[in-house]
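Trainee: sequence isn't available, so here's the structure alone:
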């Protein structure tokens, strides 16, 4: 019997929400199937932060690596989904305390009952920087969240991103964990090999162990 696959990526289309000021998804057709053309071909313009995505260190560190240059191993392997639904503006250790024994190297946090997919949430839930530090101390190499950022939308200091930078922890944002029970899974969320980009879209999935 095949293992169940959970698609935890939101749909990407022209109406997909983006961080205010970011480049929304746009697609145009540059070739269409006609008697003289055998294929459809489109051109896409978008921020690499649209939909489920992996931030590169370059996103929050001017000397950081672009996403096409980072090690892929954090994006593939055992992970834990932890629910902190309705936790408020910041996910803190007490919201995850019920599920942090014997943590695998990857932790994904569900904060929404239903992840917003129609409009950007200016009051998005984010990570307390102390929580990211605590997870890094316990060997976590990747964190993920179902909101658009691990820091509050209005933050200019980006304290959680700065912990990620300093502790060499990778991050996934804009996941959809609405229907995923708490527990351990295999994560598959490989970024594209975009050699100069500050992030990459991912098709993030979980597979039952």
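Mentor: On my side now, so go ahead. Not measured: the values here are computed from a predicted model.
Trainee: all contacts plus neighbour counts: C-alpha atoms, from now on.
Mentor: Noted.
Trainee: any idea how far stretch 173-180 is from the chain center?
Mentor: 9 Å (CA atoms, centre = their mean, to the nearest Å).
Trainee: please apply the same query to stretch 184-200.
Mentor: For stretch 184-200 - counting by CA atoms, centre = their mean - the centre lies 9 Å from the chain centre.
Trainee: who touches that stretch?
Mentor: Stretch 184-200 has contacts (CA atoms under 8 Å, 6 or more residues apart in numbering) with 48-49, 53-59, 66-69, 72, 75-81, 201-209.
Trainee: just the buried residues of it, please?
Mentor: 184-192, 197-200 (16 or more other CA atoms under 10 Å).
Trainee: and the two most separated of those?
Mentor: Across the buried residues of stretch 184-200, no pair lies farther apart than 184 and 197, at 30.6 Å, counting by CA to CA.
Trainee: for ChimeraX, what selects the buried ones among the contacts of stretch 184-200?
Mentor: Entered in ChimeraX, the line below selects the buried ones among the contacts of stretch 184-200, by 16+ other CA under 10 Å:
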select :48,49,53,54,55,56,57,58,59,66,67,68,69,75,76,77,78,79,80,81,201,202,203,204,205,206,207
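Trainee: among the contacts of stretch 184-200, which ones are in strands?
Mentor: 53-55, 76-81, 201, 205-208 (DSSP state E).
Trainee: could you dump these into JSON lines and include distance to residue 14?
Mentor: Shown next, in JSON lines, are the ones in strands among the contacts of stretch 184-200 (distance: CA to CA, whole Å):
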{"residue": "53", "distance to residue 14": "17"}
{"residue": "54", "distance to residue 14": "20"}
{"residue": "55", "distance to residue 14": "21"}
{"residue": "76", "distance to residue 14": "29"}
{"residue": "77", "distance to residue 14": "31"}
{"residue": "78", "distance to residue 14": "33"}
{"residue": "79", "distance to residue 14": "31"}
{"residue": "80", "distance to residue 14": "31"}
{"residue": "81", "distance to residue 14": "29"}
{"residue": "201", "distance to residue 14": "15"}
{"residue": "205", "distance to residue 14": "22"}
{"residue": "206", "distance to residue 14": "26"}
{"residue": "207", "distance to residue 14": "29"}
{"residue": "208", "distance to residue 14": "32"}
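Trainee: second structure follows, compare the two:
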């Protein structure tokens, strides 16, 4: 992909998933030898495997499903910010960052070091970040983490706060080595009409 940076987690049998969630698998339903003409594959996976978006229905009973989301949010100019060694993503952590005119914000924390394993702990998004981002026009928040909330959270305060303030969620982006700056993002969900989330092929291009 000339000029494009792939920030998607490769999907294979060993891709780590949320503990207890559906493991990823791919296999051939028909081989070329069996069908006489083609190989045909079958995929089994969670909608939250690898790099994916969360629809509000994931955490709100009456929330929007994937088919109801505004696709334009998932493609366009994006700012990548690096906040290494941080435990909580809050407004003060971004106070020195110019996000004027930013609609899509990707935060690289470098906290998920070994992507062959599901992390034990991750930085969390302070719910106070949601209104702060909304006031500045941000509509999409993406992270190099499997969740915007602590892994043991049941009430998911950041998920709810972001949805309440009109901010879409992109999780599991692979931002290793991606330099801070402005990019073009494409991370469209699949047309899973009634789904609670969707894997994406997320890519960046410097602008």
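Mentor: All right, it came through fine. Remember, predicted model here, so these are calculated numbers, not experimental data.
Trainee: residue 195 of the first structure pairs with which position in the second structure?
Mentor: Alignment note: residue 195 of the first structure maps to residue 193 in the second structure; criterion TM-score structural alignment.
Trainee: its match and residue 168 of the second structure, how far apart?
Mentor: 17 Å (CA to CA, to the nearest Å).
Trainee: next: residue 93 of the second structure.
Mentor: Residue 93 of the second structure is 20 Å from residue 168 of the second structure, by CA to CA.
Trainee: pick out whichever of those two has more residues nearby.
Mentor: residue 168 (23 against 12; other CA atoms under 10 Å).
Trainee: map that one across to the first structure for me.
Mentor: Taking TM-score structural alignment, the alignment pairs residue 168 of the second structure with residue 170 from the first structure.
Trainee: wait, that match touches residue 55, no?
Mentor: Yes. Counting by CA atoms under 8 Å, residue 170 of the first structure touches residue 55, with 7.4 Å between them.
Trainee: mind checking the SS state of the match of residue 195 of the first structure?
Mentor: At residue 193 of the second structure the chain is in coil, as set by DSSP: H, G, I helix; E, B strand; the rest coil.
Trainee: could you work out the end-to-end span of stretch 115-134 of the second structure for me?
Mentor: Stretch 115-134 of the second structure: ends 31 Å apart by CA to CA.
Trainee: buried ones in it?
Mentor: By neighbour count with 16+ other CA under 10 Å, stretch 115-134 of the second structure contains the buried residues 118-119, 122-127, 129-134.
Trainee: turn those residues into JSON lines, columns for secondary structure and distance to residue 89 of the second structure.
Mentor: Listed next are those as JSON lines, based on DSSP: H, G, I helix; E, B strand; the rest coil; distance: CA to CA, whole Å:
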{"residue": "118", "secondary structure": "coil", "distance to residue 89 of the second structure": "20"}
{"residue": "119", "secondary structure": "coil", "distance to residue 89 of the second structure": "17"}
{"residue": "122", "secondary structure": "coil", "distance to residue 89 of the second structure": "11"}
{"residue": "123", "secondary structure": "coil", "distance to residue 89 of the second structure": "7"}
{"residue": "124", "secondary structure": "strand", "distance to residue 89 of the second structure": "6"}
{"residue": "125", "secondary structure": "strand", "distance to residue 89 of the second structure": "5"}
{"residue": "126", "secondary structure": "coil", "distance to residue 89 of the second structure": "6"}
{"residue": "127", "secondary structure": "coil", "distance to residue 89 of the second structure": "9"}
{"residue": "129", "secondary structure": "helix", "distance to residue 89 of the second structure": "7"}
{"residue": "130", "secondary structure": "helix", "distance to residue 89 of the second structure": "10"}
{"residue": "131", "secondary structure": "helix", "distance to residue 89 of the second structure": "13"}
{"residue": "132", "secondary structure": "helix", "distance to residue 89 of the second structure": "12"}
{"residue": "133", "secondary structure": "helix", "distance to residue 89 of the second structure": "12"}
{"residue": "134", "secondary structure": "helix", "distance to residue 89 of the second structure": "15"}
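Trainee: can you put these in CSV and add distance to residue 8 of the second structure?
Mentor: Below are those laid out as CSV (distance: CA to CA, whole Å):
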residue, distance to residue 8 of the second structure
118, 16
119, 17
122, 19
123, 20
124, 21
125, 21
126, 25
127, 26
129, 25
130, 24
131, 28
132, 27
133, 24
134, 26
